[in-house]
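Chemist: Here is a sequence with its predicted model. Questions after.
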Amino acid sequence: MKIIVLGSAAGGGYPQWNCNCRNCDGFRTGLVRSRPRTQSSIAVSANGTDWLLVNASPDILAQVRATPALQPARRVRDTGIAAVLLMDAQVDHVTGLMMLREGPAIPLYCSEPVWQDLRAGFPLARVLEHYCGVQWHELPVQQGDRTGFTVPRMDGLRFTAVPLDSKAPPYSPHREAPVAGDNIGLLVEDLASRRKLFYAPGLGSIAPMTSAAMREADCLLVDGTFWTEDEMIALGFSSKPAAAMGHLPQHGPGGMIEVLDGMPAGRKILIHINNTNPVLDEDSAQHATLLRHGIELAHDGMEIEL
């Protein structure tokens, strides 16, 4: 199984276009040593030719240009993207669908609640009916017993959608009354090597089902949005703590570092990193803390093979 990190930042990317926090200003002035990052998305393949796009970031066109595997140029018009799978209906994970409108109908895999959000609250699917169109395939979201599924042209890979404790988008009718499938984690198994990836860019808490899936994985690619619970409040950017936005911070009791310390995976990688997170500064004490715990920071173009 091959995985390419197309984008590794949270919504707005890094540096964020209108932000002058220490990280963003420091990057622009050369005082902070870090990498620019686009909004989070990954591509997964069994054969290195056909790719499942997991989340369609607003930055998808730049990500395709930076990833030759996604433009194999076999025909006058071509793409290596075989299908798109959505983890949720958040703006920074679905808006890129509009950028794919020049191609054929999009095979789209998402849960029923996400599909309803794309038909009503943020009706991208209805808009796309006037362009390429969307072929919706409902994801079976795990409820108790393990329910896996396959995707055409992803031969040799098996997927499991794990419901997460997190937040639906602000435009969703169940923003304050979550339902299973609003947010999922994705467990991907290579049936030949038996190795597994667990991907969850938005992870508000670790429920037993989530913990079980994470313990199975050889590689964890999980929520790295905030360093502390009050990060956005302390900077004056928001009145909401990390938990209210559906993210588990890295630092502190019960935080992501502590969770990952208890997981057996050989690789532990943070993704969906907010522009305010001090771990982006590669000379920071927070970045050094991650390294001491054996935790990596995803970057655009990162390649993983399992």
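Modeler: Received the coordinates, thanks.
Chemist: only C-alpha atoms for contact and neighbour calcs from this point on.
Modeler: Fine.
Chemist: Give me the residue at the spatial middle of this structure.
Modeler: P201 (3.8 Å; C-alpha atoms, centre = their mean).
Chemist: and that residue, what does it touch?
Modeler: S40, G185, L221, V222, D223, G224, I271, H272 (C-alpha atoms under 8 Å, 6 or more residues apart in numbering).
Chemist: residue contacts, the residue lying closest to it once chain neighbours are set aside?
Modeler: What sits nearest to P201 in space, not counting adjacent residues and going by C-alpha to C-alpha, 6 or more residues apart in numbering, is D223, at 4.4 Å. Applying C-alpha under 8 Å, 6+ apart to D223 gives the contacts A200, P201, G202, L203, H247, L248, L270, I271, H272, I273.
Chemist: Select from the residues you listed the one having the most neighbours.
Modeler: Top of those by neighbour number is I273, holding 31 neighbours under the definition other C-alpha atoms under 10 Å.
Chemist: Helices along the stretch 151-300 of the chain, start to end?
Modeler: With DSSP state H, counting those that start in this stretch as the criterion, the stretch 151-300 of the chain has helices at 208-216, 231-234, 256-261, 285-292.
Chemist: can you tell which of the ones you listed is closest to Q16?
Modeler: helix 231-234 (14.1 Å; C-alpha to C-alpha).
Chemist: another structure for you, compare them:
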Amino acid sequence: MRITVLGSSAGGGFPQWNCNCHNCAGWRDGSVRAKARTQSSIFVQPSHGQDGVLFNASPDILEQIRTNPILQPSRALRDTAIAGVVLMDGQIDHATGLFMLRERGSPLPLWCTDPVEEDLSRGNPILRVLDHYCRVDRHRIGLEGEAFEVPGVPDLQFRAMPLSSKAAPYSPHREQSVPGDNIGMLISDRRSGLSAFYAPGLGEITPPVFDAMSGADAVLVDGTFWTDDEMIGLGLSRKTARDIGHLPQSGPGGMIEWLGRLPRHTRRLLIHINNTNPILDEDSGERAALGRHGIEVCEDHMTIEL
């Protein structure tokens, strides 16, 4: 299995277009050593050169296709290596890129849960708009642990589980989440027997989630905020990280603590990193702390071979 990180940032990307926080301003003037990042998405293939699955379609998808030639194999006049799209939630930074795929000559194969399908048909009717273009061939993701496959992507199997997080702001479930608003995904390679767990939006690690993480060979999980009060401290929000569905890295019960409980062989990676998070500064103490715990920070174009 080959996982390509197309985008590793939270919504808005890094640097964020209107932000002058320490990280964004420092990147622009060269005082902070950091890499620019597009909004989070991964592409998973059975092996290099084969068609694969796009997980989340960010608003940056066209740039991500341009800078990752594996997505455009050029085998025909119109071509793509994207055999299907899987949505982890209905957030703008994970679904708006579907608009950019409207030139398909056939319906877009899309996998999502029922709550996400509802949000993207009513609250933010992306799927209804696409009916005027390529149309969407929507497949339901179940939440009972049943495995599914994506045609054209041999040997990979997918199992979803509901997560504790937040639905999109335009969702009727925003303040009263329902199962399926957000999911994690166990991606397994039947040839090698290896697997990865992907959860870019993760507000709480429940026993079933930790079991899935512990059984995976690599985990790519929520790296949005370093502290629970990060946005409050900057005067950018009145809500904590947990209030908006993200488990911070630091502090009691934080992501670092949970990742430290995983088996020693597990590869630990953070993805969906907010522009305010000090771990983006490669010379920061927070980044060094992650290194001491064996935790990697995803960056655009990174590949993970399993």
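Modeler: Arrived safely. If you're wondering where the values come from, they're calculated on a predicted model, not measured in any experiment.
Chemist: TM-score of the superposed pair?
Modeler: Comparison of the two superposed chains (TM-score structural alignment, normalised by the length of the first structure) gives a TM-score of 0.98, and 303 aligned residues with a C-alpha RMSD of 0.7 Å.
Chemist: Just put the helices of the stretch 151-300 of the first structure in CSV and tack on mean neighbour count and distance to E176 of the first structure.
Modeler: Converted to CSV, the helices of the stretch 151-300 of the first structure look like this (neighbours: other C-alpha atoms under 10 Å; distance: least, C-alpha to C-alpha, whole Å):
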stretch, mean neighbour count, distance to E176 of the first structure
helix 208-216, 17, 21
helix 231-234, 16, 21
helix 256-261, 18, 24
helix 285-292, 15, 32
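Chemist: Can I get those helices in a markdown table including distance to I81 of the first structure?
Modeler: Formatted as a markdown table, the helices of the stretch 151-300 of the first structure follow (distance: least, C-alpha to C-alpha, whole Å):
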| stretch | distance to I81 of the first structure |
| --- | --- |
| helix 208-216 | 26 |
| helix 231-234 | 35 |
| helix 256-261 | 31 |
| helix 285-292 | 33 |
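Chemist: quick one: what's aligned to the residue nearest to the centre of the first structure in the second structure?
Modeler: Aligned counterpart of P201 of the first structure in the second structure: P200 (TM-score structural alignment).
Chemist: so how far is A216 of the second structure from that match?
Modeler: 15 Å (C-alpha to C-alpha, to the nearest Å).
Chemist: what's the answer for L120 of the second structure, then?
Modeler: Distance from L120 of the second structure to A216 of the second structure, by C-alpha to C-alpha: 30 Å.
Chemist: With H265 of the second structure instead?
Modeler: Taking C-alpha to C-alpha, one finds H265 of the second structure at 10 Å from A216 of the second structure.
Chemist: same check, this time on V153 of the second structure
Modeler: 20 Å.
Chemist: for C24 of the second structure, same thing?
Modeler: For C24 of the second structure relative to A216 of the second structure (C-alpha to C-alpha), the value is 34 Å.
Chemist: What of D300 of the second structure?
Modeler: 22 Å.
Chemist: With A168 of the second structure instead?
Modeler: 28 Å.
Chemist: Map L87 of the second structure onto the first structure.
Modeler: For L87 of the second structure, the residue aligned by TM-score structural alignment is L86.
Chemist: pretty sure its match is touching H93, no?
Modeler: Yes: when contacts are counted by C-alpha atoms under 8 Å, L86 of the first structure is listed as touching H93 (7.1 Å).
Chemist: Mutual contacts of the two, please.
Modeler: Taking C-alpha under 8 Å, 6+ apart as the contact rule, L86 of the first structure and H93 both touch N55, A56.
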